[in-house]
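Peer 1: Need the 3D shape of this:
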Amino acid sequence: MRGYRFATIQGQSIEWALKRNCSISPAQLGWVYASLCVVSMGIAIGFWFQGATFVVPIAGLELLVVGLAFLAYARHAGDGERISLTGPLLVVELESAGRRERAEFNREWVRVGPRLDERSLIELSANGRSVCIGRYVRPELRAQLAQEIRRALRESA
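Peer 2: Sure, this is the predicted structure:
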């Protein structure tokens, strides 16, 4: 069995773990937000003592909006797709905003193809069910991922 670009091999199992590329974890983002709040409110309170009383509510509103944006980012930081091929099963697990979906396919019946064109999401289908994968792979690499999954389905059958 040749090496794979996107997959890892563990014994008789081949697994593709496709994750969102996040530059900061939700915990780190929380610390950044807390320090932003301290600095911003410290400056606002300084201006409040100088007589600019409207600065504190405006800074509070600004921090609320930034906090909501950070919360939306943090909810999706752990999103990803996990595809595993073990024995007769191809298992696809999709996670988005903490919600997890799972689909199992008999490897012998799985069709792998682009949904519309070579740069669109990859559609895995069998027995009337289908799942789209590849959201976390650059569009120009999706055809390579689809080819790799096809090869794994053929080789380890």
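
Peer 1: can we go C-alpha only for contacts and neighbour counts from here?
Peer 2: Noted.

Peer 1: Quick check: next helix or strand after the longest helix along the chain?
Peer 2: The helix spanning the most residues in the chain, taking DSSP state H as the definition, is helix 26-49. Per DSSP states H and E, the first helix or strand lying C-terminal to helix 26-49 is helix 55-76.

Peer 1: Next, the second sequence, to be compared with the first:
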Amino acid sequence: MERIVQLETEIAELRKNLHEKENELYELKKNCVVPAPQESFQFESNLQYGQSNGGCNAEIGDKLPRWAIERYSRQILLPSLGVAGQARLCAARVLVVGAGGLGCPAASYLAGAGIGHIGLVDYDTVDVTNIHRQLLHGEADQGAGKVHSAARAIHR
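Peer 2: Modelled structure (predicted):
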């Protein structure tokens, strides 16, 4: 019986904390809004180089666009990250060398975290024998450059 009371007390405290964080997020969304940029994707195909830009284009300290606050709200709620940390992620640039078995998940997670600019470099083309472990590529991408296939998938 004692454990039940303890758990109910903990749950009540967690609900209160969640409510406070939701209110904090609401205030951040209300105060940190800038229009989303128009261009969010570029290719430089002659260099076998693609760049996926998450569209944030926030300089460190800038306000985040509303869509970024909504999309990354769970990360923003982390005390160690907050709005400033997410703005730094949006302003970050990362180059992923290789769009294969390791580069695909790395690029995918970087994009999911909100990295603003992701460069991809790979000389190879998509082959059906590799797509089971290179999850950014599909059968329809067979023969296409891995850079282009991965950039399209990240952009989605």
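
Peer 1: what TM-score do we get after superposing?
Peer 2: Comparison of the two superposed chains (TM-score structural alignment, normalised by the length of the second structure) gives a TM-score of 0.25, and 65 aligned residues with a Cα RMSD of 4.8 Å.

Peer 1: same for the longest helix of the first structure, what does it pack against?
Peer 2: The criterion is 3 or more Cα pairs under 8 Å, 6 or more residues apart in numbering; DSSP states H and E, and the helices and strands that helix 26-49 of the first structure contacts are helix 55-76.

Peer 1: Now do the helix it packs on and helix 26-49, the angle between them.
Peer 2: Inter-element angle recorded for helix 55-76 of the first structure and helix 26-49: 170 degrees (by axes from the mean of the first three to the mean of the last three Cα atoms, to 10 degrees).

Peer 1: Would you indicate which residues of helix 55-76 of the first structure are buried?
Peer 2: By neighbour count with 16 or more other Cα atoms under 10 Å, helix 55-76 of the first structure contains the buried residues Val55, Val56, Ala59, Leu63, Gly67, Phe70, Tyr73, Ala74, His76.

Peer 1: mind listing what the closest residue to the first one other than its chain neighbours touches?
Peer 2: Nearest-residue entry for Val55 of the first structure: Ala44, 5.5 Å, with adjacent residues in sequence omitted and distances by Cα to Cα, 6 or more residues apart in numbering. If a contact means Cα atoms under 8 Å, 6 or more residues apart in numbering, then Ala44 of the first structure has Val55, Val56, Ala59 as its contacts.

Peer 1: returning to that earlier point: nearest to Tyr33 of the first structure, of the buried residues of helix 55-76 of the first structure?
Peer 2: Tyr33 of the first structure lies nearest to Gly67 out of the buried residues of helix 55-76 of the first structure, by Cα to Cα, at 7.1 Å.
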